[in-house]
Structure formats: structure tokens, C-alpha cells
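Novice: Quick one: sequence plus predicted model below, questions after.
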Amino acid sequence: MKIINQRKNSVLWHLICFSLVLAFTACSDDKEEFQEYLTPASGSESIFEQGFSFGEAASSQSVSFEAGQQWTAELSGEDTGWCNINPAKGTSGKATIMVSVGKNETGKARTAQLNIISGSKKKEISVTQAANAMVVPDGLSFTPAAPDADQPLVITFKADAKSALYGHKGEVYVHIGVVSEGTWLFVPADWAENTDKCKMTSTEANVWSITLTPNIREWFGSGKTPVNRLGIVIRNADGSKKGVESDSFIEVTDTKYEGFVPGEIKTAAVPAGMVEGINVVDNSTVTLVLYDKDTNGNHKDFAHVVGDFNNWTLSNDEKSQMYRDDTSGCWWITLTGLDASKEYAFQYYVGTKEGEVIRLADAYAEKILDPDNDKYIPASTYSESMAYPEGGVGIVSTFKIQKDSYNWKVNDFKIANPEQLVIYELHLRDFTASSDINGAMGKLSYLKAMGVNAIELMPVQEFDGNDSWGYNPCFFFAMDKAYGTKAMYKQFIDACHEAGMAVIFDVVYNHATGNNPFAKLYWNGDKTAKNNPYFNVEAPHPYSVFHDFNHESPLVRKFVKRNLQFLLKEYKVDGFRFDLTKGFTQTSSTEGTASNYDGKRVAILKDYNAAIKETKNDAYVILEHFCDSKEEKELAADGMHLWRNLNNAYCQSAMGYSQDSSFGGLYEETPAWVGFMESHDEERMAYKQTQWGDGVLKTDLKARMEQLELNTTFFLTVPGPKMVWQFGEMGYDISIEENGRTGKKPLHWEYLDNADRKELHDVYVDLMKLRNDYPELFSSSAALTWKVGTADWNNGRSLLLESVAGKKLVVVGNFTHAAIDVAFPAAAGNWKDYFTGKDETVGAKVNVPAHGYKVYINF
């Protein structure tokens, strides 16, 4: 009886409890504790809150939980292929999900997200995997991450698919230096110098490494110079490939040495009569003036000078600190107690409180010292001192109170017949074996005998390096030491004048390199800064080279005019050939519009021409312009001459092709156009013959030289000034691209030992003699009638020239491979063969052999 009652009570209790549960469930809105709950199992609480964290190795981890009903799991994120989960779904109750990751082969950490969903409940759990510490990232990297000057440094470079070194199998070197005051210092090797110290070790495909040990400071041997920044370029053995095109930099902490701390600005007006640059006041006093005012009207926070006069010591006293004059926009300092006979080297030290420090040479210095390039100039070329000061950083400038005097032998040289000039374009580097003025001096008798009456020197103002065409100028008042001393330049010009030859300087004012002080003063990365008052950040025209001068800036105009007048006075040059004057504009253009008429460009060039004429009224000015005819004629009317390029036409005729071979564009009645068959910029006619000549003009030297003689008779007999590129008179057949377009070319003076080449040379000589002896025939007053178009090819070309006094010159020529009868362009009768000196009776037609010509005169 007792047992039965107990059972009844138990059943009743369960019925009561069940009823309570139903009642509670029916009225409750909290489902988390019942059918849809999702809670971590014991031991998985931290993963639920903090997520999975994996090392770089392949491994697995699990998470356990309880779900109130069926659940699913998934991975989300940008890339989840490196991990997986198992299982991806399950029923209610206890469950475990295994998360597995593969080995991280990359140098980057990886992330994903595990999402567990049960009913309306969702739990997001992060999944991360550490980067592989042994994987090298693309590009430049280094260890430790915070370099210290007194600790070793491992530098590593990994070439990606875009790098020029990607797939490179040869040796790789680091070009490296301590960057201080805007200059790379303690550079262990020159660009093309391959030393073991700078050789990198290949650690795997496309990866190279080098260690600076025992520490950065000792590896460079930088002494007490603070080491706060390293400049780096990764290159192949010959320097033709870079790992990254732009320079790379590594910031370094140096707790041992600190730099100089400039004092507060001192203000005072620039002394009266002083100009920018180096001002000699008396035999013991010099005032240095540095312009510094950007396009926003701002200036640097400090400016000092260091040099031989203060033992290259920076200080905040009167021996180093410059005064500021905001009215003139200049810094200045007066140096006293100087030795008038001593040459002083010096630099400007300028910068900002934010840490910018720049060492500058003076833009107006007439001599600079270059620690990277002067050492390669032989004493036979430059006999004066090139000793570099111990305290200098980069290029330094010099001055001497008592300048070395030169006694000119010819003080009043005049160009005899400027309309009939034959200009010989000469590159000092490639003209003789010594590649300098000494060598060119030894060849002046050759040029005089040839009949040349003007020499145009390719750029000789200081350019970067020693081996160049010279179109990379950096200092405009200094002559490049790679060719000789200042006195040697004057001796060369004087000797030319004695020989009756004018000297024309090829000058480059369109642009300058980054070594130019005006460029360095306002600089940003690898370009001139937006606030630079001298340069454009980007050239407005499509012919940009280096850094583009803004010729609408009064500062640039003032500088160029001052430089032109200096060259005329100091070196007694007879004129200038201006490079790339099409770029003297701020008008935005494309290749299709750059030649359009530009009135502002005309005004700029007229301004420069006026400054030239003010100093030397008969100076000869030539422009490489190639612009709208209206513009060129307006410049010609102002007394300037312009290049006239007929290279393509004369190359076509040299190769034996009539197409595009008309010579008609060589001449206009005004004498302003300086015509040429070749220039430094064009491919050589004789080379094109060897490559693409028609028939015997490719295979036979004699035929090639005869065709070039024929070209010459239809070139030097045309009125107006002409230009000959060096060695064109020998049939120089080395391509312009030999050793790179601007690279050094081989000498072939022995060409003159070959009878066929010597005959071409002699034609130049004879025709120049004709021009020099009878200038009236080649003036603008002479009448020219010629048939030199493509339609005249098969029947022969002809030229008739007649002076006002009745002197006549006739040229007939045959550019084909077979003899033809050419119509005589003048009256038949008695004529003299100019080359033989024999009288002939000439009929209505003249039989001319293949590749042949006849030149007749009536006097």
C-alpha cells in the first residue's frame, strides 16, 4: 500500500512539472536557453572570445560547443583557400569543429572568419595565421627594422616580375652611400665599378642580400659624420639594369654624433653694387650672394658658408653665418682677410628647421671641383689644381680674387662673310685621340686647309660626368675640365681667330641636371619642387630632357642673359647655337602642336638676342627651332639664324633612292637658314649606304664615295650658310648608335689614306675654296635656279647660280646607276670645268656617268 502511494505521488509530481514547463515555455520570449542556444563547451571559451591563432606551420585546432538545433558553419574573407573546417554542419547538442591551416609560404599574415549558425544564433570566430618570417618581401627590405649606425645591417632585395632584375642570373651590386646635406657621401664604388665590398649574395632566385658589418658606420668609414640616412640603388654588373628605377632610402638612428645647429637669422641689407654669386670687392675681400625666394615668397631657415677661408667649419659667427635681406630675396656674407693669389673652394650650407640640409656650389662659379669625376681627368688635359677639399660634400665651387690673365692675340676678330659661313660641328671628345682641346688644337691646320670658316663646339659648359655630348649641363659659367683649363679654351679660340675661323658655342638653356644649384635648392624626390622659381616640375612641351627651365621666369631670363654676355666677354666667342629653342615656352603642347606659332616664345628669344647684340652686335646666333614658318621668319628678321635639316633627303639620295630625296627645302632667299646634310643628331649618310644602299651603293666603297661627292656638289654650291658634321668629308660610316647614341665613337683619321675617301675630302676642300674666293655667288643677292626634286631623278639634277656681276656656276649630276645625258641649265658654249681647270665647249646636254657630276664656271 505504501509503495503504490509513492508511485502515485511520483507520477503526479512529473505531471505537475511538465505542466509548469509547458506553461513557462508558452509564455517565455527567451529562446537562448532552449531550442536555439549556442554556447562554448568547456575548454573552448577562449576561442569563442579571442578566435583561432595559428603559427606559420601547417596545423589544426578545434572548438567545441552546444547548439539548440541544427547548425551550419562556413569560412568568410577575401581568401580562405589556405584553411578548411570539418564538419560544416550538424544536429543539435554537443559538436566539435576542426579548423586546419596549411603552411604559410608568404611573407604576410593571413586572416579569415569562421561563422557558426544555429537557428537565429550566429557566432563569428576569427582565424589568423602568422607570416612566414623566412619569406622575403618584394623590393628592398632590411634587418633590423630600426637600423642603428653602430649596429650591423642586412639589406635584401627581391625582384618582382616588374623589376628589370627579375630572372637575372648574373652578379648584382649595391650602389650605396650616406646621404648627408643632400649629397651621397662615402660611396665605396663608382657606378660602373664592381668591388667585392658592394657585391650582393644571391640567396635564392631573384633575391640578393648584403650585410654592412661590423656596423654601418665602420662599413662606410664615415668617421664623425652623422649617419641618419642611406641612399641605395640595386644594379647589375654593367649598371644597365636597376632593381628599382628610382633611388631608395633607409632611415638610420645615430646616437653618437649630432649635426650642426644653426643660429637665429640675422638680417641686413645686401651691400650696394653686389650681384648674385661671387663679388670681388678688393684684393682681400669677397662678398657672396645667394638668392633664395621660392614661388610662394618663402625662403630657407638658415644659410651658412663653409670653405677654405674658415677651415670648412660651420659656426654662427661672421665667418660662416650669412645675413638675410628679404627685400632682395638674398642671403649674403662678406669675407675679409683673403689672399688675392689663392684659389678658395667653398659651399653654401642651407636648410630648414624641419631637418632639410643642402650643400650647394655657387651657380656663378667659373670653376667647380667634382670629387666623383675630376680624378679621372688626365693631367695632360687639365694641368691646374683639382685638389678636392677635405671638408667638401659633393660638388664645390671656387673663386680667386686675382684671376689668371690671358693676353689675346686677336682682339677684334670679325666674321668676313657671315652669309656664306661653312660651319664645322665638332665634338672635342670624339675628334682626336686625346679627346680634348690639345688634340683639337693640333687639327686646326687641317680645318683651315679644308676651308672651314667657323667651328661650332658641341656643349663645353660643365656637364655631369666627363664622357658626354654635353647636353646635360649643370654649371653654366664654368667650362668643363674634361676638355681643358680655362686658359686652354681661350688659346683654342684665339688660335681659331688667327686662322680666320669663328668659334660658335653650342649652348643648352632649355634644361639642366639635378646637380644645378637652382634645381637642388628647391627639390622634391627626383624632381624640382613646385615652389622652384627657376624650373617647371613637368615640361609643358613634349621634348623634356632633365629639368625644364621656365623661361617666363624673370630669374631665368636674368641668369641666361648674364651668362651669354659673360661668355662673349670672357671667351670672345663669335656666337651661339641654341639647343632646343622650341622648348623655350610655357605654352602646353603636344608633338602635333609644339611647332605652332608662339608669340611668347618669340619674345623670349628676341630678349636673349638683344642681350647678345648689346655685348657683341655682330654675334652669330643660330636656333635649333623647327617651328611654324611665320615664327621662324620673325626670328630671322630679328637677325637670328635657324637650323634647316635636310638629312633625310641627302640620306635617300646617298643610298640611291629618289623617294623623299628633294633638296628643295635647303634654300630660301633669306640667308637665315643654316642647312646641313648631317649633324650630331642625325644618322650618317655613309652608314646608311652600307646598310640599305641600292645595288653597288651598298657593296662598293668607290661608288658610295662618288655618290657622297655628288651630294656635296648639290650642297656646298647652294647659297646661304651651311654646316658640316665632323668627318662627313671622309665618308664616316660608323652609326650614330655605335656604343649608344651619345657614346664615344671610334676615330678613323686613316680614312684619308684611302684614295676614294680622300677624293670626297678634296671635293669638300675645292667647293669651300669656291665659296670663300667668290662670296658674291653665295649671297642672297645671287640668283639660284635648280632642278633637284624627285621628278628630276631619272634625267639628272642641275643647278645654276648667277651673281649680280654675272659670274655663273653650273652643277649637273647623275644619281642613278647608269650614264645619262643631263640637260645643261645655262646657255651652251665655252665653260670651265671647275675641278680640272680645263675649258670645255658645252652643248645643250652633258653626258654624266653613273654617280657622277660636273661643275662648271664662266670665269
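Specialist: Nice, I can see it.
Novice: drop to CA atoms for contacts and neighbour counts, all remaining ones
Specialist: Noted.
Novice: Now the element after the helix ranked longest in the chain, going C-ward?
Specialist: If you go by DSSP state H, the chain has its longest helix at helix 2-27. Once the chain leaves helix 2-27, the next helix or strand it forms, by DSSP states H and E, is strand 38-40.
Novice: what's the spacing between that following strand and its chain's center?
Specialist: 68 Å (Cα atoms, centre = their mean, to the nearest Å).
Novice: Contacts for it, please.
Specialist: Contact with strand 38-40 is made by 32, 48, 63-68, 118, 121-123, as judged by Cα atoms under 8 Å, 6 or more residues apart in numbering.
Novice: 7 Å instead, please
Specialist: 48, 64-68, 118, 121 (Cα atoms under 7 Å, 6 or more residues apart in numbering).
Novice: and which of these is nearest to Lys197?
Specialist: Distance to Lys197 across the contacts of strand 38-40 (Cα to Cα) is lowest for Phe48, with 54.3 Å.
Novice: And here is the other one:
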Amino acid sequence: MRKLIIFLLIANSLWSFMACKKAVPTDEPDPIAVSTEGLLSVEQGFLYWNDQATLLFDPSKGNAELKGENGDLYLHMGLITAASAGAQDWKNVISSWTSNDASFKMTKRNDGKYAFTLNPSVLYKLSNGNDVKYLALLVRNGTGTKVGRNKDGSDLYIPIAKKEGLAIRFNKPVTQPTYLLKTEQESYAVQEEVSFEIMANQSGKISLSLDGVQIGVEENSKTLKASHKLTKVGLHNFLAKIEANGQQSTQNLEVFVTGSSNVAELPAGVNPNGVSIDRSNNTVTFALSAPQKQSVFLLGDFNQYQASEKYVLNKTPDGKTFWIRLTDLNLNQDYTYQFMVDGKLRIADPYSHLVLDPAHDAGIKSSYRSSLPNYPAQAQGIVSVLNLKASSYNWKISQFNKPNPYDLVIYETLVRDFVQSHDYTTLKDSISYFEKLGVNAIELMPIQESEGNSTWGYNPSFHLALDKYYGTQDELKAFVDACHQKGMAVILDVVLNHAFGQSPMVQLYFENGAPTASNPWFNPIAMHPFNVGYDMNHESNLSQTFVKDVLKYWLSEYKVDGFRFDLSKGFTQKNSGTSESAVGAWSAYDASRVQLWKMYNSYIKTIDPTAYVILEHFADDREEKELAEAEMFLWNNLNQAFNEATMGYNSDNKSDLSRLFAQNRGFSNPNLISYMESHDEERIMFKNLQYGNTSGSYSIKQLPTAIDRNSMAASFLLFAPGPKMIWQFGELGYEISIDQNGRTGEKPIKWEYFNDPIRTKLFKNYAKMIRLKKANSIFRNATLQASSLNAAVKYYLLESAGQKVLIIGNFDVVQQQLNISAAMAGTWHDNLNNQSKTLTTQSGIQLAPGEYFVLSNNKLNY
């Protein structure tokens, strides 16, 4: 006889396919004391709308996040009424999350539980409670950083009864206060009896039935005790009922029994994760990696989300993979589905390409939302969409010849803050703008499915699913295709250092607010500072498989041209700690991290040998040099140095631009993506206008002057050898602070800048310099012959195959003289003003504040 794991939850419908065994009630049931053993209980047994009751909260139960908390605990409260659309639709929220109102503070008792006494009708001051169904609540600490919830992460709910009416409850098994009630006990052994204690608020006929067959009854009583043995895999439905004075009240309790899975090898040709479709044989195979789990059921609209023996997944002999092959699906329609793991956890497929999220999908465009399948009424949480009827996108450019990586001028953009409509289609319509500017690569900030809608995207939950907030899969493909038609590459910013709590891979092994030690993808605690979400263990074979699958999917399905890897320095299992003081240890040379990145880079090149691999690394120069020699590119943040220079503050080396050059860091090739702005830094123009230096009538706080300083800085950036990056609207002097509306909050989209001749002058200067950079090979990998980059007057001299380029600029706020060396002397072509300029060692050159030149011994191609 195989072991059975039993999971209990309330449901609204009965399941009637199983055999039942009748339980014998006692002749005279003893009075049942009110159970207060659960996470949240009512000391009086029932919570009435118009009567006082005491709630008891046990911080050691449920998610146990508040276990051991020493400070005060507060309730956050609302109601679920007849007008609520579902469990998340709280009404009449009367407590603030951000202020500690003594009216909602719980009282700690000697037994470690917390108490709160209330009368709902008095607390809510409503005319009546006829439409109120539940009291909904959360328990938080004083700072709101820890929250008491159910084990499954859901909110807490207590049914509200009417004192003059009938009410009934399950006293045993002890339950969690979920919207659909679940037991706290997770499993039983086979033939072990499930014991029931049922309470009513009035005497009457109390009965307990299983799948419509009565198994216990008491006449003229308030209590019933019964037991039942569960012997079949599947779903059992228990119904408790009280009947009195011509009225009745019921409570449903489902008991789910899952047996050990059949052991079978994964069929040949089937992916060990996700969905494999074989149209020639009319089969669809679902697979899930879940080591150490006992059983998995497939739930979907093809079986009304009801677990049954037909939909038990097989387990591979190594115990790591569960799979099931279906032969009766219609391959010309959409389905939704989930996995139920060990009878208690429902998750969407980690390999989903599209998901439905009941908490956030209301915020996506209605035109797109209406094209999606309806969210299934029987499901809970996020569900996967299996789109079997999808047609392939017809690519106009099937093979794209990417720009030389050393010619790249990348435009980093956040779709949300670049186009008012927040969508890929309008972004595609903006390609003419990119073309006019001259950039040859667009880097999209993360567009994988993340938690919420209006975000930066660095809180991912489904790494293979496109974020629906910005539009459809075909709309993104059309954008990529259109970029390729104009010779522009598309680079995706991907987040594979971590995932957030909606991720099924996090949820599969998660307790007490963190991944467990058995989680094969994520660390229980982060290995490094500045981690957000849950830190991925990249030395795990399953993590490496997942990352490779993610990268292959985006390269193949969307034909993107490469990746910018967020927080790439975090791909380490060396524990440097999480405090800011640990940054030095984290940044030190890490041989294991280097090998991980070489492995990932090599894999990417097997899919696309010309793909760009860009790391946000910021590690020791020795480590970055080794990665660069393996043909990876490193983000090179020069925001502070450039901004100190543009603001006119050039003392104590803060404006030193020497790290603009790869050879100053020991690199053989300029594999640096240098930039003076990115999404992570304060805007150059904001600081120029707020804090710029002044001397007499020359003030960097004035817009025309601040714009000219930006243009001078751009010349130093763009003409240094190697690829470069511009953060959106930097070419128009965007001046809104990163902190407006919160660091990651939406920022105003200032397309009206393009009507301002002062700002369009900057745009035109950027466009000319970008075209010069792309048209002249000297800017790929020239030799730095001479330079002075840490003083107010800055210059550098490049040479390659007889071509020379000299960049000069006065970053001071007063006139300065630059002495001319022999290497700099001669007659030069001024490429920005299209005239000649002679420099001599005898006279030097006088430079007004903000004056700059782009000179070459031979006129540059344009």
C-alpha cells in the first residue's frame, strides 16, 4: 500500500467519483471546546457582525515571518463584501499600512499569542452588515517589513456570521484562515483516520457527508464528532450542515489525497521542462523539475482544475522530473493550466511563455486583455497559458548582420518612460527617431514578466514570459524585425541574478519567508550585497540549465542580438555578506565566477556566434580583463566623473576620465560599454542645472550653458575607442531627477523637448558625433598616444594606421590655456565646424569655458 499525502481546503463544488466509508458518530457527543490552536482563531468560536469577539494570532504558525518579533504587531484590516470581485478585492480598509495606529495594535499574551478585541459593526460603523462575508486582515510589525500570512502567502480571512442566523464550522482539523479554508496539517499516512469536530452556533440537526453520502449525524445538538479513512487518490468533499427552524447553513471542506507517482523515463525528444508539442502524433507533454517532491498533478481547464488519477504526473527514475503526456487536447485552441505539487501547492509553469495574473492583469491594455483566455474560475493564483493555435510570426529579416561590436552606440530605454502608450507598437513607430539620432542598437530594460505592471522590470517572476503590460509577442517581434530592417541591433536587459516571490521555482521550496536549503535554484540567503528578491545559485546544475534555456528562448524566438546581464557580479557562491561594507570582498577576483561566465558566454555563442554579451559587473580590473579577453563586454560607469566635469568641479580628481580607456585598465581591447548616464544614475542635466558652478556671467545653472557642457562631455565619451551607451533622452538634455515619483517610479515623457531649439542643438551634435564614430574605424580600437584627463582642461590623442584624432575641451568655468606638445602640434581639421585649425608648441591654445574641439589630421568620414 502506498503512502498518501492529504491536503484539505474549502471548495464550492462537490467531487463524487470516489468510494466512501461511513464513519460512526458517538451516541452522545461531548461538548467541543473552541479550538484556538491555529494561526488565527476567534476565542468565542464565531465572529458575529454585531457582537464583541477576541481574535487570537499565533506568530509561530502560517508563514511564521513574525515568529520571534520583539516589537508591537498591528492589524491591517478590510472587508470582503458582496461587491468584492474576489479575495484580493478588499473593501472598507480602515487601517493604514504606514502609520502605527494604537487602535489596531494587538496585545501580547503570556502564551506568546497576540489578541485583538473588536465588534465589527462598531469598528466599521456601517448601517448593516448584511453584505459582509469576511473580515480580511494581515498582521505586520511596526515597520511593515514583516507580515504574518498563511503558509501559502495568502491574506487572512474570518467568515462573519449573523448572530440571529445559523453558522457552522470545522473545529478539527485545525485550519488556516484562508479565503478557501485549508488545514494546517499537510499529510496523513494511508489508513490513518481523519478526525472531525464540527460546531454550530445553535442546536439542530448536524450532519457530515462525503461526496453526497452521509457519514455522521447528530440530532438536536451543537456538535458532531466523526472520523473517516481516505483510501483513494483524488479529491474528497466533506460537507458540514446545520438544520434548525426551517433554515440551514453549510461549510465545505475538501480533502485531497495524492499517492506516489508512477516511475517512468522521460519519453525521447521531450524537454525536461515546460511543454513539448508533437503535432504529428497529436500529443502534448508537460514536464516539471521538482526534486524531492512526492507527487504532481496537472490541473487545467481541460479537467476543470480538479485533480484526479488521470492527471497524476510520472516521475523519472532519478526523482528530479515529473511529466505527463496528453493525447486528447485540441491542438487548435488555447488552454490554461497549473501544477499541484504534493497536494498543497499550486504553481504556474516556470517555463511559461504567457501567464494570467488575477492580481495585476486588470492593469494591462483592455484591447490586449480581451484577446487573452478568461481567467479560470476554479484556479488559484497565477496560471499558465498554453497557446496551441498560435501562428508563427513571418519575419522580414531572417538573418541579421549585426553592427561591429566596437562601433556600437547603444540606446538604453525603458518602454514605460519612453512612449506615452507604454507599448511595443508605439516604440516601433519611434524607430525613425533612433535612425535620425544614428544609434545602431536599442537596449530594452527588462521585459520579462515581473511582479506588477509599472516597474523597471528588475523584479522578475517568469523569465521566459513576455511582460503583457507592453503588448503581445508578435508586437515585440515586429519591433525587433523593424530595427533589423534599419540596421539596428536589439539587446535585452535580462535579470538572472534573482527572482521574486511569484516565481514558481521560489515557491516550490519556500518556508518562513525564504527559500529552503533544498531549493535547487535559489540560496536561502543572498551571497552578496545589494541583492533584491531571492538570490540564484548559479553553481547548481538546475540553475545553469534554466539560465541556458532562458537565453536560448529569447535568442531563438525573438531573434534578439544579445543580452545585458543585470547584477552579473552576483553570479557567485562565495559568501561576501550582504552589508555595504562587504562590497570590496564581493568585487575581489573570483575564479569560480569567471568560469561561470565563460561557460554561459560559450553557450550563448553556440546559439549565435555573433551575440553581444554585456555584463553589469563592476569587479576587480583583473577579473574584468579576463572576461573581456573571453569576448564579453563590461558596463563602464563614468557618471560621477563626467558629471563633476560638466558641473565645472575639477579638483581632487573626481572628474578624472582616464577609466574611459581600456588600456588604462590593462585591457587588450576596448571591451567597455562606457556611459555617462544609465537608468541607475542621476541625470547629468539635473545636476548641471541644480548644482552647476558659476563664474561671473558664465553659469552652468543656465540651460544653454548646461546643454553645451553636455555636448562637450559627449564628444569625450563617443570618440574614445569602443562601444558606448546613451540613456534615453540624454541626447535632449533630460533634466528630471531620478528620485521624482520615487527612484523606480514613472517619469514624465518630455517629447516636447524636441520643439526646443536649445535642446535640438544638443540632439544634432549627438547625431553628428555618432555618425563620425560609426564611419571611422579609428574609433574601434585606436592607440591612446597622449592624454590629460584629470584636470579642468582635458584632452586625448588617438592614432591608428596613420589617422590621428585629438579631442580637447575646457571643463572649467573660466578661460584656460592648454600648452601644446609636439605630438599635438600641426594643422588639424575641425570636424564639428568644418574648418582647419593650427596648433603650435609656442603659443598654445586659449579655450573659453565649455569650448571643445574634435580635430583630425585627415578629415573624418561622415
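Specialist: Yes, it's here. None of the values given here were measured: they were computed from a predicted structure.
Novice: TM between them?
Specialist: TM-score of the superposed chains, computed with TM-score structural alignment, normalised by the length of the first structure, equals 0.73; 676 aligned residues with a Cα RMSD of 3.3 Å.
Novice: hmm, back to that, most surrounded residue in the contacts of strand 38-40 of the first structure?
Specialist: Ala67 (25 neighbours; other Cα atoms under 10 Å).
Novice: Map it onto the second structure.
Specialist: By TM-score structural alignment, Ala67 of the first structure lines up with nothing in the second structure.
Novice: Leaving out sequence neighbours, find the closest residue to Ala67 of the first structure.
Specialist: Distance criterion Cα to Cα, 6 or more residues apart in numbering; nearest residue to Ala67 of the first structure, sequence neighbours excluded, is Leu38 at 4.5 Å.
Novice: any idea what Arg562 of the first structure aligns with in the second structure?
Specialist: Under TM-score structural alignment, Arg562 of the first structure pairs with Asp549 in the second structure.
Novice: any idea how far Lys559 of the second structure is from the nearest residue to Thr81 of the second structure once chain neighbours are set aside?
Specialist: Take Thr81 of the second structure and drop its neighbours on the chain: the residue closest to it by Cα to Cα, 6+ apart is Val132, 4.3 Å away. To Lys559 of the second structure, Val132 of the second structure is 52 Å away according to Cα to Cα, to the nearest Å.
Novice: now Ile736 of the second structure
Specialist: For Ile736 of the second structure, the distance to Lys559 of the second structure - Cα to Cα - is 34 Å.
Novice: more neighbours, the two?
Specialist: The neighbour comparison of Ile736 of the second structure against Lys559 (other Cα under 10 Å) goes to Lys559, with 23 against 17.
Novice: Quick one: map that one onto the first structure.
Specialist: By TM-score structural alignment, Lys559 of the second structure lines up with Lys572.
Novice: If we ignore the residues flanking it in sequence, what's nearest its match?
Specialist: Nearest to Lys572 of the first structure is Ile493, by Cα to Cα, 6+ apart, at 7.5 Å.
Novice: burial count for that neighbour?
Specialist: Quick note: Ile493 of the first structure (other Cα under 10 Å) scores 23 neighbours.
Novice: if I line the two up, what does Gln745 of the second structure land on in the first structure?
Specialist: Just to correct that, residue 745 of the second structure is Gly rather than Gln. Matched to the first structure by TM-score structural alignment, Gly745 of the second structure sits across from Gly743.
Novice: I meant Arg759 of the second structure, not that one.
Specialist: Counting by TM-score structural alignment, Arg759 of the second structure lines up with Arg757 in the first structure.
Novice: Double-check that its match belongs to a helix.
Specialist: Yes: under DSSP: H, G, I helix; E, B strand; the rest coil, Arg757 of the first structure falls within a helix.
Novice: where along the stretch 401-550 of the first structure do the strands fall?
Specialist: In the stretch 401-550 of the first structure, the strands defined using DSSP state E, counting those that start in this stretch lie at 422-426, 454-457, 502-507, 511-512, 523-524, 527-528, 547-548.
Novice: what's the second one aligned against in the second structure?
Specialist: Counting by TM-score structural alignment, strand 454-457 of the first structure lines up with residues 441-444 of the second structure.
Novice: For that stretch, give me the average deviation versus the first structure.
Specialist: Stretch 441-444 of the second structure, aligned to the first structure and superposed, deviates on average by 0.7 Å (mean Cα distance after the TM-score superposition for the first structure).
Novice: Please report the distance of the closest residue to Pro147 of the first structure other than its chain neighbours from Val187 of the first structure.
Specialist: Excluding the flanking residues, the one nearest Pro147 of the first structure by Cα to Cα, 6+ apart is Val252, at 5.1 Å. Separation of Val252 of the first structure from Val187 of the first structure (Cα to Cα): 16 Å.
Novice: likewise Phe220 of the first structure?
Specialist: Phe220 of the first structure is 8 Å from Val187 of the first structure, by Cα to Cα.
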